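**Student:** Got a sequence here, can you model it:
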Amino acid sequence: MTTQTNVLPPKPASAAGPALRPGVAPLTGAGATIKQITALVVMLVPLAGFALALQRALEGRMSTTDLVLFGVFYFLHMGGITMGFHRYLAHKTFNTSPFFEGLLLICGSMAAQGPIMFWVTTHRRHHTYSDQHGDPHSPNLHGPGLLGRLRGIWYAHMPWMLAKDVSGWNFFAPDILANRKLFFYHRTYGLWIVLGLALPAAIGGAVGGSWDAAFSGFLFGGLARIFLANQAAWCVGSVCHMIGGKPFKTDDNSANNWTVAILTFGEGLQNNHHAFPGSYRHGVKWWEPDLSGWLLAGFGKIGVVWNLRSPDEKAVAKMRAR
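**Tutor:** Modelled structure (predicted):
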């Protein structure tokens, strides 16, 4: 990790609140406003699309094509985030070809969870300060008792994106910042979001033969998919740091939640992940639900990915002994 160069110095502790942690800088003025507007768009526009899709479904206007488009693009969305943004970029748990790298990062960008530099710096910051002051989305820092837990799990699910701070690029992700090939996908982030909305619309229209079918494809394969997939993904930072099993002793409150793990292709196995953050698989046991880990293992056997990193049995046993 390098010394930060592109973030402001941390604020000193004051009556207004605790000091910002290293690598975290305050946002003021236009920067804070832009961040908050962007976050609201990401939260509210897919919600509106989901509401319209639900209305069509209740009225009996949902087609088989709509369901297929939702399923296919949910798979691409979640696979791009879990294998591409998370296990490949943020943790470097495997290597792959430029073609498969591009496919993963384009699919991850279509998820509308933020461009690469935002996603990776936020996630690495989460691991650096997990469930401590400085964690961007911990549910465990909002007071004692039931009210504090409810306030925390809500904040960690979505409102954290409105916070007036930023994770330093040079501090948390100098490796990606220096890689022009990877930074290309950061700069073209908006293009891939548009593609993730236009493709299901085009396919729906081509299959259904009408503008209404295209609009339905746009809703189910686009906005509704983004809404539901991201709700599941955001449960990883909220629910999975409060509710679930904890087979390993870690320095945070990460937990394995199988419901979230199934919906997020293994990401809900947060206790396993925080015990072994450099592992390509989140399932320590073969039967733990980790679709992305299973897919990467399969891709490894046919040479699509290589240098898959994971703990051996001795490392797992040592961690359990803690």
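
**Student:** From now on I want contacts and neighbour counts done on CA atoms only, so please keep to that.
**Tutor:** Noted.

**Student:** Now do the residue in the chain sticking out farthest from the centre against Phe184, distance only.
**Tutor:** Distance from the centre of the chain peaks at Gly209, with 34.8 Å (C-alpha atoms, centre = their mean). With distances taken as C-alpha to C-alpha, to the nearest Å, Gly209 is found 36 Å from Phe184.

**Student:** what do you get for Gly266?
**Tutor:** Distance, Gly266 to Phe184, using C-alpha to C-alpha: 28 Å.

**Student:** Sequence B follows; please return its structure for comparison with A:
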Amino acid sequence: MTTTLDKSEEQASPSDGPKPLFEGKRNLATQIAVYMFIVLPFAALIAAVPLLWGWGLSWLDVGLALFFFYFSGLGVTVGYHRLFTHNSFKAKRPMRIMLAIMGSMAVQSPPITWVADHRRHHAFSDREGDPHSPWLFGTSPWALARGFWHAHMGWIFERDVTNKQRFAPDLMADKDIVRVNKLFVLFTVLTFLLPALIGGLATWSWWGALTAFFWAGFVRVAILHHVTWSTNSICHMIGERPFKSRDKAANFWPLAILSFGESWHNLHHADPTCARHGVQRGQIDTSARLIWIFEKFGWVYDVRWPTEQRLARLAVGKD
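**Tutor:** Just a heads-up that it's a prediction; the model follows:
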């Protein structure tokens, strides 16, 4: 069984010279910020059920939450993942910058950090060195439970920082992306402030601003966090594997719509540079559809769409 490594994996391979896996550890302030931006949205998600029952959810809040969920979520899947990590297509400069900003507003770390972590994941997928494999502790029930927690969100709290010079040198040399990377705190503030501002102006009330801040800010970010993390955890444990890959990446259809097509994870690991992950009949992939729309407008180009011949070679049972 063989699969072709994309450029990002070759660039991040274990034999890539003396560059270390990590570049150091997070300082205390950064570690506290990580806890805040993980714990606070999660606390809001827990509080959402009783609050939803009793007060404070309007159709405006729902609309704002959906808009910012798609805006920031597609920034991660189309921008951070398929463009910056795997070079599944090329984008003109305004589109590259916009996708980097959109992804930043998902509050999942700055673009260069996200890409470095994800390229390391592909270079060592489900082996020692993978930042979030659920299979690092064994296969007993307790080991799998521990592995699920680690893959889902436990790995985020570790202080080791992936070496960006080793895993993302191309982005470190991109002045536009470096600038967006430095403005991550600003875009984090905006992802919470903008829904509140729109909600307050639309209702002309502080109450409208508060409910929009809660639902379209904290709750939306928390749900998006767990959808993304579920691709790391669930999609490496449960599901179908119709294509050959070097790891345990699997398709988990219940997450397909919420994850914008990312949960068709088996094909992605079998062919990482492919711009479409859902390639079989009925597999909805909204990220690929957005890339297709961008291509029609001429905003992106050199899109690496799947071919029948390529998929046939990658199918399980084929040499």
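
**Student:** before we move on, back to that, between Gly266 and Phe184 of the first structure, which is the more surrounded one?
**Tutor:** Gly266 (27 against 11; other C-alpha atoms under 10 Å).

**Student:** Need the nearest residue in space to that one, chain neighbours excluded.
**Tutor:** Computed as C-alpha to C-alpha, 6 or more residues apart in numbering, the closest residue to Gly266 of the first structure that is not its neighbour in sequence is Asp290, at 3.7 Å.

**Student:** and that neighbour, how many neighbours does it have?
**Tutor:** The burial count for Asp290 of the first structure: 24, using other C-alpha under 10 Å.

**Student:** same question, the one 3 residues further on
**Tutor:** Applying other C-alpha under 10 Å, we find 24 residues neighbouring Gly293 of the first structure.

**Student:** That one corresponds to which position in the second structure?
**Tutor:** If you follow Gly293 of the first structure across to the second structure using TM-score structural alignment, you land on Ala288.

**Student:** for Cys107 of the first structure, same thing?
**Tutor:** Using TM-score structural alignment, Cys107 of the first structure sits opposite Met102 in the second structure.

**Student:** residue contacts, Pro111 of the second structure?
**Tutor:** Listed by C-alpha atoms under 8 Å, 6 or more residues apart in numbering, the contact set of Pro111 of the second structure reads Tyr80, Ala100, Gly103, Ser104, Ile177, Val180, Asn181.

**Student:** what's the spacing between the fourth one and Ala315 of the second structure?
**Tutor:** Computed with C-alpha to C-alpha, the distance linking Ser104 of the second structure and Ala315 of the second structure is 35 Å.

**Student:** residue ranges of the strands in the first structure, please?
**Tutor:** 24-26, 95-96, 165-167, 305-306 (DSSP state E).

**Student:** would CSV of these with mean neighbour count be doable?
**Tutor:** Shown next, in CSV, are these (neighbours: other C-alpha atoms under 10 Å):
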stretch, mean neighbour count
strand 24-26, 21
strand 95-96, 17
strand 165-167, 22
strand 305-306, 18
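
**Student:** could you dump those strands to CSV with distance to Ala48 of the first structure?
**Tutor:** Formatted as CSV, those follow (distance: least, C-alpha to C-alpha, whole Å):
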stretch, distance to Ala48 of the first structure
strand 24-26, 31
strand 95-96, 37
strand 165-167, 27
strand 305-306, 38
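
**Student:** which one of these lies closest to Met117 of the first structure?
**Tutor:** Nearest of the strands of the first structure to Met117 of the first structure, taken as C-alpha to C-alpha: strand 165-167 at 9.3 Å.

**Student:** whereabouts in the second structure does that closest one align?
**Tutor:** Aligned using TM-score structural alignment, strand 165-167 of the first structure spans residues 160-162 in the second structure.

**Student:** So which residues of the stretch 1-150 of the second structure form helices?
**Tutor:** Taking DSSP state H, counting those that start in this stretch as the test, the helices found in the stretch 1-150 of the second structure are 7-11, 28-54, 59-74, 93-104, 111-123, 141-152.

**Student:** And those helices: which comes nearest Trp299 of the second structure?
**Tutor:** Trp299 of the second structure sits nearest to helix 93-104 of all those, at 6.6 Å, using C-alpha to C-alpha.

**Student:** and that closest one with helix 59-74, angle?
**Tutor:** Angle, helix 93-104 of the second structure to helix 59-74, by axes from the mean of the first three to the mean of the last three C-alpha atoms, to 10 degrees: 120 degrees.

**Student:** Next, the mean deviation of helix 93-104 of the second structure compared to the first structure.
**Tutor:** Following superposition, helix 93-104 of the second structure is found to deviate from the first structure by 1.4 Å on average (mean C-alpha distance after the TM-score superposition for the first structure).

**Student:** In the first structure, what sits opposite Val178 of the second structure in the alignment?
**Tutor:** In the first structure, the residue matched to Val178 of the second structure (TM-score structural alignment) is Phe183.

**Student:** Is it correct that the match of Gly293 of the first structure is in contact with Trp264?
**Tutor:** No: Ala288 of the second structure is not in contact with Trp264 according to C-alpha atoms under 8 Å; the separation is 11.6 Å.

**Student:** what sits in contact with each of these two?
**Tutor:** Shared contacts of Ala288 of the second structure and Trp264, defined by C-alpha under 8 Å, 6+ apart, are found at His277.

**Student:** Read off where stretch 226-235 of the first structure ends up in the second structure.
**Tutor:** Mapped onto the second structure using TM-score structural alignment, stretch 226-235 of the first structure covers residues 221-230.
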